[in-house]
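[1] this is a predicted model, with the sequence first.
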Amino acid sequence: MSTNLAALFPSINLLTECPVNIKENVHIFHNEFNNTWMTVERKELTARDYALLTSLFKEIQPTLFSNDSISEKWIQFLLKSGPSPLKEDCDIRIIQLHLKTDDILKSDLNQAVQAYFNDAMQLIFISTHEAVLIEQKASYIHTFDDFSSFIVALESDFFLKVKIYIGKFHSTATLFSSHFIKEKEWFNKGLERNHAEQIYTMEKTFPINLIEQMSDEMKQVIRKEVLEPIEFDMELLQTVQLFFENGFNASVTAKKLHVHRNTLQYRLTKFQDITGISVRYFDGALVSYCASLIASEDEDKAHN
């Protein structure tokens, strides 16, 4: 595997001991199987590369952004089951931010969060590409649209490109780190498998996890009944996938595909004629959506 990784990432450095000094311009990963470490320059990793590596290896989190005591307490609480930094138990949720820009300035993101959320969110940097917003449950709960507008504001006003994962509320009195680590894992899978999304949730990443848990026998049934008849036509599969993800809204789906609505209708009809499955009904759409995810999974495996 190390030879393959070296071919993909020329800057990779394999180590038998964990490096003491963590540089700002590298990621450090721990291979727990053979107890070795590797460093890779951040500029060589795309979001997909990063998601893949973090799914295979444990990232050693740098503390260059977390030198203040409050940030360090939150990191200990979220990642290592440390005590809650809050004085009283309450319900909180974590909004994860994946930062696509290498030269992100902490002050810029702090300014953006303060301008948009005032004091409703606390920003904590975890690593050079990761930060979290901590939201306490209150009378007003920020919505999906709020976070969508926040992303637009980051891009237009601060030229920052981010993807986010909206977590669920849990009590700080519970084993909160286990909730966060699971959400972090789901976020990484979403980044790896569904690149087009900007906002991820449990609901959006659940189908990806469902496909991963599906038996090989069931996957083979879907390949035989859906994928083979359409000859793994990725254009058709992308069409039915977006039609499902956009709530069977033809206008929105056509807009996202950058095609005329008549073209969309033609593709959906063609898919039904070949497979006998109508994606206009939920049961047919669900099977077709699973087929599109299996095809993407097969394609990723073929390229790796």
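    Received it, and whenever you're ready, just let me know what you need.

[2] CA only for contacts and neighbour counts going forward, please
    Noted.

[3] list the contacts for the residue lying closest to S55 once chain neighbours are set aside?
    Distances taken as CA to CA, 6 or more residues apart in numbering put N188 closest to S55, at 7.1 Å, once the chain neighbours are dropped. When the contact criterion is CA atoms under 8 Å, 6 or more residues apart in numbering, the partners of N188 are 51-52, 54-55.

[4] and L123, by the same measure?
    Applying CA under 8 Å, 6+ apart, we find L123 in contact with 110, 113, 131-134.

[5] sitting in helices, which of these do you find?
    Among the contacts of L123, the members found in helices (DSSP state H) are 110, 113.

[6] and the contacts of L123, which are buried?
    Neighbour counting over the contacts of L123 (16 or more other CA atoms under 10 Å) leaves 113, 131-134 as the buried ones.

[7] dropping in the other structure now:
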Amino acid sequence: MTAHLRELYRTAYAADPAAVDDITVYEWFMDNTQHVFGILKEALPEREKSVLQAFLSPVPPYRLYPEEADHRWYRRLFQTADEMKKSYRFVHFAIKQAVDDYFAMQEALRTLSEAPAAVVWFDDVSGVVVLEGEEGEHVVKADVQAAVEALQVDFLIDMTALLGRVHQPDVFPQHASTDERRLLHSLPRQERVITVPEAATHALFQQAPKPMQQLAASIFTDPVDEELKQTIAVYLTCQMNASSAAKQLHVHRNTLQHRLERYQAATGVDLRSFAEASAAYMTIAAEHRDS
């Protein structure tokens, strides 16, 4: 059938997504041999398009993988996992709106590591970057934060990400991906990037009975205004580094210190206590996430 379509559409037929300048001007299909090909939209009447969709699998742009590593990891995550010899690590990402150029986005996502990374999309607004071997082991949260900030500027998108754990080759990729992907939804509103341990902590707080969450709110958030909540959230996110927090809040260190004192006076919470600081952060994060 593919050979017949190639003959029928001639110059409007594209045998390889990676060989065209603009994938968005084509309708893409997959035949029963898993071969992906495209036909120019302007050369494909609606009736013919409907016929092809009835016999072939339509392929959305975000599933057009130009690299073999992308194909390999797509199979591992959605079909059958092969034998792996390297450790691996996922960086899950989500964007609030679809992008116009998925190829450009994929290439930008690969820069999360020195070696080219695989990119697999779950749908048009979420996916995973796969880092293999030592490349994945050496990536830290700050690396992902820098990449997310750059991507948001370059593609004008609102993006969040979760840095997964390092998995050994004997860990089934589908299970590891599914478990971590759930945690991305626990990301607090004021953060763009979160790690698995951080996300798990937030998830545990969400599972607390409602009366306990309300009690926590009455202690840590209800007595103060939004400005103080935001200040405390940033301060704790910055590991209680006053200089970093003041810079992020665009205020003088003295102003920050005054706000911290106001918070303690209003709530009685001593942020020098690890337990109290952790509880304050969890409560504020949960409130921001639910608002």
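    Thanks, I have the structure now. Model, not experiment: these values are computed from the prediction.

[8] re earlier: tell me the counterpart of the residue nearest to S55 of the first structure in the second structure.
    N188 of the first structure maps onto H185 of the second structure when the alignment is built from TM-score structural alignment.

[9] over to R48 of the first structure?
    Superposed on the second structure with TM-score structural alignment, R48 of the first structure falls in a gap with no aligned residue.

[10] quick check: R48 of the first structure touching E192?
    Yes - contact between R48 of the first structure and E192 holds when scored by CA atoms under 8 Å: they sit 4.9 Å apart.

[11] more neighbours: these two, which one.
    Here R48 of the first structure and E192 are compared on neighbour count by other CA atoms under 10 Å; more neighbours surround E192, at 19 against 16.

[12] quick one: the more buried one and T54 touch, right?
    No - here E192 of the first structure lies out of contact with T54, judged by CA under 8 Å, at a distance of 9.9 Å.

[13] got any residues that touch both of the two?
    Any residue near both E192 of the first structure and T54 by CA under 8 Å, 6+ apart counts here, and not one turns up.

[14] give me the mean deviation of stretch 197-206 of the second structure from the first structure.
    On superposition with the first structure, the mean distance recorded for stretch 197-206 of the second structure (mean CA distance after the TM-score superposition for the first structure) is 2.1 Å.

[15] related to what we said a few turns ago, gap between the residue nearest to S55 of the first structure and F125 of the first structure?
    Relative to F125 of the first structure, N188 of the first structure is positioned 17 Å away (CA to CA, to the nearest Å).

[16] and what of I294 of the first structure?
    Counting by CA to CA, the separation of I294 of the first structure from F125 of the first structure is 35 Å.

[17] before we move on, what about Q265 of the first structure?
    Distance from Q265 of the first structure to F125 of the first structure, counting by CA to CA: 46 Å.

[18] tell me which of these two has more neighbours.
    Taking Q265 of the first structure and F125 together and counting by other CA under 10 Å, F125 has the greater number of neighbours (25 against 14).

[19] which position in the second structure pairs with that one?
    Pairing criterion TM-score structural alignment: the partner of F125 of the first structure within the second structure is identified as W121.

[20] for T205 of the first structure, same thing?
    With TM-score structural alignment as the criterion, T205 of the first structure lines up with A199 in the second structure.

[21] check L237 of the first structure too.
    Residue correspondence, TM-score structural alignment: L237 of the first structure in this structure matches K229 in the second structure.

[22] buried residues in the strand or helix carrying its match, which are they?
    In this structure, K229 of the second structure is located in helix 226-237 according to DSSP states H and E. Within helix 226-237 of the second structure, the residues that qualify as buried are 228-236, counting by 16+ other CA under 10 Å.

[23] ok, now stretch 182-191 of the first structure?
    Across stretch 182-191 of the first structure, burial judged by 16+ other CA under 10 Å covers 183-184, 186-191.

[24] L64 of the second structure: neighbour count?
    22.

[25] ok, so what distance separates it from M30 of the second structure?
    Distance, L64 of the second structure to M30 of the second structure, by CA to CA: 10 Å.

[26] go on, R165 of the second structure?
    When distances are taken as CA to CA, R165 of the second structure and M30 of the second structure turn out to be 34 Å apart.

[27] now the buried ones among the contacts of L123 of the first structure as TSV including distance to D273 of the first structure?
    As requested, those are arranged in TSV below (distance: CA to CA, whole Å):
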residue	distance to D273 of the first structure
V113	50
A131	47
V132	47
L133	47
I134	49
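
[28] out of the buried residues of stretch 182-191 of the first structure, who's nearest P62 of the first structure?
    In terms of CA to CA, no member of these lies closer to P62 of the first structure than K184, at 16.6 Å.

[29] returning to that earlier point: ok, then the element right after the helix or strand harbouring the residue nearest to S55 of the first structure?
    Following DSSP H and E, the helix or strand that holds N188 of the first structure is helix 176-193. If you walk from helix 176-193 of the first structure toward the C-terminus, the next helix or strand you reach (DSSP H and E) is strand 199-200.

[30] quick one: the strands in the first structure, in order.
    In the first structure, the segments counted as strands under DSSP state E are 13-15, 26-31, 36-41, 58-59, 91-99, 121-125, 130-136, 162-166, 170-171, 199-200.

[31] how big is the angle separating the helix of greatest length in the first structure from helix 234-245?
    Ranked by residue count, the top helix of the first structure under DSSP H comes out as helix 282-303. Between the direction of helix 282-303 of the first structure and that of helix 234-245, the angle (axes from the mean of the first three to the mean of the last three CA atoms, to 10 degrees) works out to 130 degrees.
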